[in-house]
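Visitor: sequence and predicted structure, then a few things I'm wondering about:
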Amino acid sequence: MIRTNHLIEFAKGAALLAMLALVVWTMPEREPTDISSDAEALPSAPMIAHQSRG
């Protein structure tokens, strides 16, 4: 018999996969300029998070 804890973990995984699929499917509809600006913004995000920690 499946425990409720396993069911909750499965629901979390399914929700994450659904959000990831939604992001992947909506990405090609963006303008190329949005994709390039996002690519430039991504490397700076971990640096900002790292600076806020210490």
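Guide: Now that the structure is in, tell me what you want to look at. All values reported here derive from a predicted model rather than from experimental measurement. Numbers count the residues shown, from 1 in each chain.

Visitor: rest of the way, CA atoms for contacts and neighbours
Guide: Will do.

Visitor: name the element residue 39 belongs to?
Guide: Counting by DSSP states H and E, the element that carries residue 39 is helix 32-41.

Visitor: second one coming, line it up with the first:
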Amino acid sequence: MSDEQANKIARAAAAETEAAALAERPRQRRREWMLLLVGLIAGALVSIPIGIWVNSIS
């Protein structure tokens, strides 16, 4: 196998990997936003009862 053939194979593999990563990016962003929203909602749901409890004991 010549260096030129090896370079062509390497470029093809790199292009295929990049295409797969590019297709995955929107799904990853959506997952990150959903985790952010779930975290914010969970934080609010936990902090409200704690706030009520602190107000009741003071």
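Guide: In hand now; what should we look at? Predicted, not measured: the structure shown is a model, and the values here were computed from it.

Visitor: hmm, back to that, can you list the helices and strands that the helix holding residue 39 of structure 1 packs against?
Guide: Judged by 3 or more C-alpha pairs under 8 Å, 6 or more residues apart in numbering; DSSP states H and E, helix 32-41 of structure 1 is in contact with no other helix or strand.

Visitor: the equivalent of residue 4 of structure 1 over in structure 2 sits in which helix or strand?
Guide: Here residue 4 of structure 1 is matched to residue 25 in structure 2, going by TM-score structural alignment. Under DSSP H and E, the secondary-structure element containing residue 25 of structure 2 is helix 3-57.
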